[in-house]
Each structure stands twice: as C-alpha cells, then as structure tokens.
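Novice: return atomic coordinates for the entry below.
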Amino acid sequence: MDKEAPQQQSENVEAASKGGSLLRSSSIVSVMTLLSRVLGLVRDVMVAQYFGARADAFFVAFKIPNFFRRLFAEGAFSVAFVPVLSEYKTQRSLVEVKLLIARVSGVLGLALLAITALALLGADYLPWVFAPGFRDDPQKFALTAELLRITFPYLAFISLTAFASSVLNAYGRFAVPAFTPVLLNLCLIFSVVVMTDWFVEPLFALAWGVFMAGAVQLLFQLPFVARLGLLVRPQYQPKDEGVRRIGKLMIPALFGVSVSQINLLLDTLLASFLESGSVSWLYYSDRLNNLPLGIFAIAIGVVILPALSNKHAAQQGEGFARTLDWAIRMVFLLALPAALALVTLATPLMATIFYHGEITAYDVGKMTLSLQAYGSGLLAFMMIKVLAPGYYARQDTRTPVKIGIQAMVVNMLLNLALVFPLQHVGLALATSLSAYFNAFMLYRGLRQQGVYTAQPGWLSFALKALVANAALFTLMFWLMGDVQQWLEWSTLQRSSWMALIVAAGVLVYFVILIAAGLRPRHLKGQLF
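Specialist: Prediction:
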C-alpha cells in the first residue's frame, strides 16, 4: 500500500473543507443552481412560445429518462454512494478510495448500458406504461416512442455525471456539480433556436438537444475529478465489499428517495387521460414550483449529506443533530416566503413567464391553478430534501422506504379522489398533500430514533419568520392588484412590475428579519 496515500488523502480533505461552512457551501450551490434554473425558465419559455401545449409527446419522452435519472442516479445511487465514499475517505487510504471508485464506476457503467439497450428495444411499449392515455391518438403515441429512442441514452450520460458529482461533493467541490445543469439548458436552448429548422417534426430537435446535453455534462466534469487524482479506469468487480454495500443500500433507497418523482409520474399518467394540454399545464407549473425547491432545498440537501455522513463516521452525534437542525431552520426560513409567492402571485408569474406565442390566456388560467396546488406543498417538498439525508447519512435506507411506500399509497388514493372533481389540479394537490404526509413521517422517525433533537431558540426563530412572512404577504397582495390586468399588459409591463414586486418582497422580508434580531452568523453551520 502507498505510504503517502493517507497523507495525500488528508490534504485533499483539508483542502475540500478549508474555510467551509454549511451556509457558505449552500450559498455556492444555490447561486449555481439559480443560474441553472433561470436558464431553465428561459428554455421553458422558448419551448412554450414555439410549441405551446402541443409538446406533450416530448415532455413524456423526456420525463421517462428523467424519472429514472432521479430515481437511480441522483436518487438511490447518490444517497447510497456518498455515505460509503465518505466513510472510505475518513477511515481508509487513498488507494482504497480509488479502488472503490473504479469498481463502482465499472458496475454502474455496465448496468446503464444494459438498461439503455432494453429501453431502446422496448421504446414502442414504454408509452403504454407512462402515458397510456396517448393510445387514443396513434400519431402522438408513435411520436412519443420515436422521441424516446433519442432521449433515453441521456439516462446513461447523466447517471455517470451524477457519479462524478457525488465524488466531487464528497470532497467539498460543490460548485462544479451545481453548475453542470446549466449545460443542459444551454443545449436545449440551442436546439430550439438553431436545430428546429433541421427537422420536419421540430420536436426531434429537442430530443437531440437532450442527447447532446447528457454527453456534454459528463465530459465537463471529468477534468475536475482528474484534478482530485480520482479519475480511474473502471473495473467490473460486483463482489467488491464496497460495491455490494452500495448495492444493498440502493435497493430500498429506490423507493424512499424518489417518492415525489413517482408521484409526479403518476400525475403524468393520469393527466394523459384528461383534457389535451393537461400534461403540459402540469409540467410548466411543476417547473416553476421546482425553482425554489432546486435553488434552496436541493442545494442544502446536497451539502448536508456528505457533512452528515462525515459526522456519523466520526461518531459525532451532537454535531449530526445540530447539522440537521440548521437545515430544517433554513428550509423553514426560505420555503414559507417562496410558497406564499407561488400561491399569491400564481397568475402574474404564469402570465409574465409563459404568456407568449402559442400559450393562450386559457392555458395561463389552467397553469395558475396547478401552480397554486403545487406551491401549497412547497414546504413539504423542501423538508423531504433535508430530512431524508438524516437517514441516508447513517446508511439507513429501509426506514425511508417504508415511509415512501406509505406516501405513494396516500398519493394514489388522493389522486383517485381528486382527479375527477378537480381534473389536473386535483393531481397537483394530491402530490402536495402526500408530500406533507411524507415529511411528517420522516421527521417523526428522526425524533423517535433520537437522531434529531430541536436545538434551543426555535420559538423565537419561528415567530420572527412568521412576522416577516405576514408582512411579505401583505406587500405582495397590495402590489399585485387586479390579476386580469396582467393578461392585458405587454410583456415589458408584466416583467417590469414583477421585478418590482420580487425586489420589494425580498427587501421587506429580510429587513424585517434583521430588525427582529436575526443575523447571518445565526445561520452558519460547520461543514466537516
């Protein structure tokens, strides 16, 4: 064994955590994610303007590999791999870390090739599973299958990208993985602006844009992994101790980490039976709802998973609880104003962002209702992203599975109960309600296991946040005015007034928090 390996590994860890704090690292990820999400909105606006609500076939063809990506790559794989990698990084030599990375990448790569090959062979049948309502429109059904053959290889590219991201995150390099999704949006924007004229059916341009984006994201991250000295040749050794441990952790995590994605997929399936355009209405409103979710909650979750994993490996129980408490407070501080904004300003937001080109006032009205339903569950969606790492960091994937299955059952029952009276809005509302059930059960489990205990000062903190949110709601409601005028204004008028509301809202919210005594130093936390 290399005698210098432990020293080199120690230097890597020190460099990764130098000057780091939870707030600083989360802020870096949030800024990068904000850039990605803003470009994502630009992308969606361009797609909406060009295709309107007739892009259902592409959204389903993109949603299928995206679903598997979130389920396997960013979901089950990441939450299983990062804790094991953190343990190796903390307790073993650099040589053993490299062997783990080589063997995991080999097994993962071969599995992805097999899954992709099977999906390509079965592309004509997958739409029956994910959008059975399309069978009433043979042309749309066939188009979905053709697009899927182009988009599905994205799963292999992006899963390997998630693998590289997990390595970088475990070593405290959060900025590069957070920036990488920007490339997806740039590729899709390029496909809309440049490539649509290349095809008789313009939706094929979007499909090839997805394929291109997967390859570009993977190639972008490899040099940064190489700088850590961890870009190694893959080895296929499925019986390796670390590989088998990760595999065992992944099996239950497949259900536990991606319940919200499964719920959204069920929404798409049922929406395919509803009024034409329902899939697109849900997609656009979900995308807007995911803006604060990605900027804040996912960023916090990405940062705390390796931090919690390190504290668990070092048997720092009190530090583990403090890190979880910090994450919950940050979500509470950021989710409430974001949810208020989505529900209160739903029509102005949808009109400002999407009321162009092929999108009609009727579409805006439908998207507004589903956005309000999704926005009402934003607090729960964000809580799930920070509570689940409390289990995964301790390599406990079974408990979230049980909770996830229960939440899925709740969601399915609510879907059936609400879809008939409320149509696509009922599907969005059912997803939000089941998310609250999921978040509550995760929270209760952490308390019962003694892993999480609320830290002092919660009552004062909550009161300050509630007062600030009350002032924010009053301001937004006053500035919004008559929602009908937003549909009559020009794009410039809508954009200008929305910018004013957002700027005024952010200013008032944080000024009141500061006046109430909340300071940035109160929000810091130790990363490693």
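
Novice: CA atoms for contacts and neighbours, from now on please.
Specialist: Fine.

Novice: contacts for stretch 491-500, please.
Specialist: Stretch 491-500 is contacted from outside by Pro348, Leu349, Ala351, Thr352, Trp486, using Cα atoms under 8 Å, 6 or more residues apart in numbering.

Novice: swap in stretch 253-268?
Specialist: By Cα under 8 Å, 6+ apart, stretch 253-268 touches 60, 63, 67, 70-72, 75-76, 79-80, 130-131, 279, 282, 381, 388, 397-405, 407-408, 411-412, 415, 424, 427-428, 431, 435.

Novice: one more, please, to line up against the first structure:
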Amino acid sequence: MSQTILRSAMIIMVMTLIGRVIGFLRDTLLAHQFGNTFVTDAYGVAYSIPYTIFLFVPGALNAIFLPTLKQQITLKQKDQASALFRKMFTFTLLLYLVISILGFIYSKNLVQLLAPAYEGKELVIATHLMQIMWPSALFIGLLGMFQSTLNAHQQYFFPTLSAVVNSLVIIAAYPLLVPHFGIYGVAIGTTIGFAFAAFTMLPSVAKAGYNLKPDFYWNTLEMRKIGERFFPIMLGSIVTQMTVFIELYLAVGLGEGKLSSLKRAFTVYQLPIAIFVGAFILPIFPHLVEHFTNKKWDQMKASITEGMRYLFLLLLPTIFAFVMIPKELISFLYQWGGNSKFDARDVQWTSIALIFYGLGLFFVALKDLLTRAFYAMENTRTPVIAAVLSIGVFTGASMLLIPYLDHGGIALGTAIGALFHTLFLGILLRKQIGRFILPSFWITMVKTLLSSAVMSLSLMLARSTLPQDTLIKAKLSTLGLIGLGALSFLIAMIILRESLVLHLLQNISKRLLRR
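Specialist: Reported below is the predicted structural model:
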C-alpha cells in the first residue's frame, strides 16, 4: 500500500475517531435525558430517514461523481472541472430539495409504513419529529457533494471534520433547546447540525476554485457518464440501507425499548466501520480505478488483498472485544449514574444486540471493498443484484431468529445477510478477474487470529479482578480493559512479526523522530 494511501487513511481514522467519540457523547445525552422510552423510540423512527440518507448518500456520490471529476483534475482541465462541479451542485440541490419537500408532506404516511404499531400520541410525536428533520436530506446531499469534491483533490481533513461539527451542534441543543422543546429540541439540533456540517466545507471548496453558481446545462458527455452510474449506484445504496427500515419494522412490535437498544448497539457497531473501513476503502478506490483503466490486474489484486489484510487486522480484535466485554462497553458509553434513565435492563438488551451485530463486522467491511472493486471496473449491475438478494437473506434470517433471540435475532440476521452479500460478490469477482486473495492475506489472518486469542485470554483474566463497585471505578476498569486488550494484541502481533504492524510502527516512529 502506497505511503499516500496510508497517510490519507491515518487522517481519516483520527478525525473519524474524534467525530465518533463526540457522537457517542451526543447519544449518551439522549439516553441520559430520555432513557429507552417511547419518546426515544419515536425519535429513532423519525431519525431513521436522515440517518439512512447520511449513511449512503455521501458514499454513493463519491462513487458517482469523484471518478469523472478526478479525471479532469488529472488532465488539468480546470475550467471543465469547475463547470462539472456547478452542474452537479445544481442537480444535487434541486434533487434533495424536492425529496425534502415530499418527505415533509408525507411524513405521517412514512411513520405508519415504518412503524405500523404506532398510533395516537406515538404517531403524532414521530410524525412531527420526522417533519422537523426532513430538511436534513438537503444538507446531507450537499455534504456528500462537497466531500466528493475535496476527496478528488486528496483533501480529507475538512470532509471528516464535518461529522465533528454535526455532533457538536446537536450536543449544544441539549442545554439550549431541550429545556424549551423537549425531544423536539433534539430534532431541531439534528437538522441544524447537518447544515453546519455541509457549510463547514464551503471555504475549502471555494479555495479549490469552485463556486456555487447554478448551471442547468446538463446535456454533456461528463454528465451522461455520471448519469449512467447514478441510478445503479444509488439503487444499490438504497437497497443496502433498506435493512435499516426492515429492522425498524421488525423491532417496533417487540416491546418498548427494544428498538432503542438495537439503535444504540448499532451505533457502537458502526464505530469501527466508520473509523477503519472508510479510512482504507476511500483512498484505495481511485487506485482501483487506475489499475482497471491500465489493465494492471496483478496490481488490482494486490490492492484488494492489501485492503483485506488491514481490515481483518483491525476488525477481528474488535469483534472479539464485542463478544468478550459487551456489557462493560455499553455501560461505559451509556450508563452514567445519577439521574440517568439508562438502567441495567437497557445495558443487557443493548449488549445482546452488540454481540450479534459484531459477528458480521468483517463481512460488512469486505462487502464494501468488493463493491468498490466492481464500481472501479464500471460494473454497477452486480452490486445491485447482490444487495437485493442479501436483503432477502437478512429479512428471512431475522424473522426465523426473532422467536428464539428476540431483538438479538435481528442483529444476527444482519450479520448473516452481510456474510451472504460478501460471499456472493467474492465468487463473482473471482470469475471476472481470477483469484484475487493473495497468500499474504492468509498469513495475516492466522497471525491476527492468534493475537486476538491472546487478547481474549488477557481480557478474561483481568475482567474479574478489576473493581466495579462505583461508577468511576467501573469506567476506569473498562478503560483499563480496552488498553490491556489493545496492548496484548499489539505485543502478540509484534512477536509474530506481522509486516503490516511493523510497517505502521516504523512510520509512526519516523514521524515522531522528525519532530
């Protein structure tokens, strides 16, 4: 993996980690203020719309818009790149403005579709919350547009900073808006947060030479190329995110608090995905495009394998941690004593969901990497087919497991769907380019498994000895467990001479010595 990709990945990881830590503080405030009640369930239903859009729109726009813009930047066609930006900005603005207006009008119908069990007060609250948050769709569309533009210029700091800004604005809503508007204050803060997140990137976009002058002339070769990619990629992204709505539909009938437990567990589960998966896949994607264009199949396979090695190395110990210390992690993040309404029952329910979600963590990451490989080869059809089939597997598995595992069945169904999705893409990719998993991956896999086993043993031995009798001691004990697990894993990987770890440590030491 080139130094440029590794450097970009480190920037994305650090900024995403900061954003997620602040995001957890935001979610902790929601749990502390309202607990796992019908009010937070209603907020979860309403928030599912902007959250789902936020999950897929920036990534989809990146896959749609970045390759064409990057090509013009590489060819030093500055005027054409600027014109393309204005056309895409105009199109994105109008598209998401229309979506926001229609969503606002039909909010009640959407709530009834997503949560058919809601009626009376629950229906009214969820509808009003959704109407307040629908303008977020417009700001998320612009956010994705600005992120793709800056990524094309290999700028990753401000695009990842936008998530930090979003969370800080929502946190500010608790002292400023919640005392006056209750849960509606959180919804208002959510919409304002997405607006600030988008506008944070405007100075960098302007500095790169772009302006927001509308341009309605879309009948160009570049826009047609983007249009050819737009619908299949958007369709694939939308279909993939349908799991959020199916999960919501299945969970609302399981009783009060189950949906919120799934949402909180999913937030924790998304942390390593956001930090590690995006950090490596985002900078790898342009290289995959370049290798395909130049028909350098060996280099393309090497890039895929390298990405798989990093993802497995980073995510497997995370999976082990989710399974070994789920209650400690959930309590650390959401249970803060005093007047907190997040109790032992909530910890138990959320921990169960986290364990089952975690089992599919690596497959979700690998699925995203393989999808980008197909996009790089201008094959947008296969990922859509894979996404549709995996939705069926997820839904069927969840419905079969719910009678036995309650809300945990939905989380495990998600993991099973991700496993199927990955296997389907992997089999078809091998048919297209040949064997793409090089021997170096299997070597890293064995070393990572052994190191994760060492980490698990250290956690098992330490967990029973650390004090838990007060809130502060429990928090410090959890931090100690996390630190011990990370250290034992790192030492084991160094002893096993894992090249990725040694290379990363070498780069870090060089940077420190320079300073």
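
Novice: TM-score of the superposed pair?
Specialist: Here the TM-score for the pair of chains, by TM-score structural alignment, normalised by the length of the second structure, is 0.92; 499 aligned residues with a Cα RMSD of 2.1 Å.

Novice: run through the strands of the stretch 151-300 of the second structure in chain order.
Specialist: For the stretch 151-300 of the second structure, applying DSSP state E, counting those that start in this stretch gives no strands.

Novice: residue in the second structure matching Lys402 of the first structure?
Specialist: Aligning on TM-score structural alignment places Lys402 of the first structure opposite Ile385 in the second structure.

Novice: please give the element, helix or strand, for the aligned partner of Leu314 of the second structure in the first structure.
Specialist: Matched to the first structure by TM-score structural alignment, Leu314 of the second structure sits across from Leu334. Taking DSSP states H and E as the criterion, Leu334 of the first structure maps to helix 317-344.

Novice: show me what that helix packs onto, helices and strands only.
Specialist: Applying 3 or more Cα pairs under 8 Å, 6 or more residues apart in numbering; DSSP states H and E, one finds that helix 317-344 of the first structure contacts helix 278-292, helix 299-313, helix 361-375, helix 378-387, helix 458-480.

Novice: okay, the last one sits on what stretch of the second structure?
Specialist: Alignment note (TM-score structural alignment): helix 458-480 of the first structure is matched to residues 441-463 of the second structure.

Novice: quick check: that stretch compared with the first structure, mean distance?
Specialist: Mean deviation of stretch 441-463 of the second structure relative to the first structure after superposition (mean Cα distance after the TM-score superposition for the first structure): 1.5 Å.

Novice: which residues does that stretch contact?
Specialist: Outside stretch 441-463 of the second structure, the residues that reach it (Cα under 8 Å, 6+ apart) are 305-306, 308-309, 312-313, 316-317, 320-321, 324-325, 481, 484-486, 488-490, 492-493, 496, 498.

Novice: could you pull out the buried residues of it?
Specialist: Going by neighbour count (16 or more other Cα atoms under 10 Å), the buried part of stretch 441-463 of the second structure is 441, 444-445, 447-449, 451-456, 458-459, 463.

Novice: closest one to Pro286 of the second structure out of these, please.
Specialist: Using Cα to Cα, the shortest approach to Pro286 of the second structure within these belongs to Phe441, at 21.6 Å.

Novice: coming back round to it: any chance of the helices and strands packed on helix 317-344 of the first structure in a markdown table, plus distance to Ala114 of the first structure?
Specialist: As requested, these are arranged in a markdown table below (distance: least, Cα to Cα, whole Å):
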| stretch | distance to Ala114 of the first structure |
| --- | --- |
| helix 278-292 | 29 |
| helix 299-313 | 28 |
| helix 361-375 | 35 |
| helix 378-387 | 30 |
| helix 458-480 | 50 |
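
Novice: how about Val95 of the first structure, what's its partner in the second structure?
Specialist: Using TM-score structural alignment, Val95 of the first structure sits opposite Asp79 in the second structure.

Novice: centroid-nearest residue for the first structure?
Specialist: Gly294 (5.3 Å; Cα atoms, centre = their mean).

Novice: that one maps to what in the second structure?
Specialist: Aligned by TM-score structural alignment, Gly294 of the first structure pairs with Ala274 of the second structure.

Novice: does its match touch Thr16 like I think?
Specialist: Yes: using Cα atoms under 8 Å, Ala274 of the second structure makes contact with Thr16 at a distance of 6.8 Å.

Novice: wait, Ser398 of the second structure sits on Asp406?
Specialist: No: the criterion here is Cα under 8 Å, and Ser398 of the second structure misses it with Asp406 at 9.4 Å.

Novice: higher neighbour count, the two?
Specialist: Neighbour count, other Cα atoms under 10 Å: between Ser398 of the second structure and Asp406, Ser398 has more, with 27 against 18.

Novice: that one: which element?
Specialist: helix 381-405.

Novice: who are the packing partners of that helix?
Specialist: Taking 3+ Cα pairs under 8 Å, 6+ apart as the contact cut, helix 381-405 of the second structure packs with helix 221-251, helix 361-376, helix 407-433.

Novice: now the second one: which residue numbers in the first structure?
Specialist: Spelled out, that is helix 361-376 of the second structure. Matched against the first structure by TM-score structural alignment, helix 361-376 of the second structure falls on residues 378-393.

Novice: contacts for the matching stretch, please.
Specialist: Applying Cα under 8 Å, 6+ apart, the contact partners of stretch 378-393 of the first structure are 79-80, 83, 257, 260, 289, 293, 296-298, 300-301, 304-306, 308-309, 312, 324, 327-328, 331-332, 335-336, 338-339, 397, 399-400, 432, 435-436, 438-439, 442-443, 446, 451.

Novice: off-centre distance for stretch 16-28 of the first structure?
Specialist: Relative to the centre of its chain, stretch 16-28 of the first structure is centred 20 Å away, using Cα atoms, centre = their mean, to the nearest Å.

Novice: buried residues of that stretch, list them for me.
Specialist: For stretch 16-28 of the first structure, by 16+ other Cα under 10 Å, it's Ala16, Ser17, Gly20, Ser21, Leu22, Leu23, Arg24, Ser25, Ser26, Ser27, Ile28.

Novice: which of those residues fall in helices?
Specialist: Ala16, Ser17, Leu22, Leu23, Arg24, Ser25, Ser26, Ser27, Ile28 (DSSP state H).

Novice: please identify the residue in the second structure that aligns with the last one.
Specialist: In the second structure, the residue paired with Ile28 of the first structure is Ile11, using TM-score structural alignment.

Novice: hang on, the earlier thing: enumerate every residue touching the match of Leu314 of the second structure.
Specialist: Neighbouring residues of Leu334 of the first structure by Cα under 8 Å, 6+ apart: Phe296.

Novice: what's the answer for the one 5 residues further on, then?
Specialist: For Ala339 of the first structure, the contacting residues are Gly375, Ser376, Gly377, Leu378, Leu379, taking Cα under 8 Å, 6+ apart as the criterion.

Novice: now neighbour count too, for these, in CSV please.
Specialist: Output for those, formatted as CSV (neighbours: other Cα atoms under 10 Å):
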residue, neighbour count
Gly375, 31
Ser376, 23
Gly377, 22
Leu378, 25
Leu379, 24
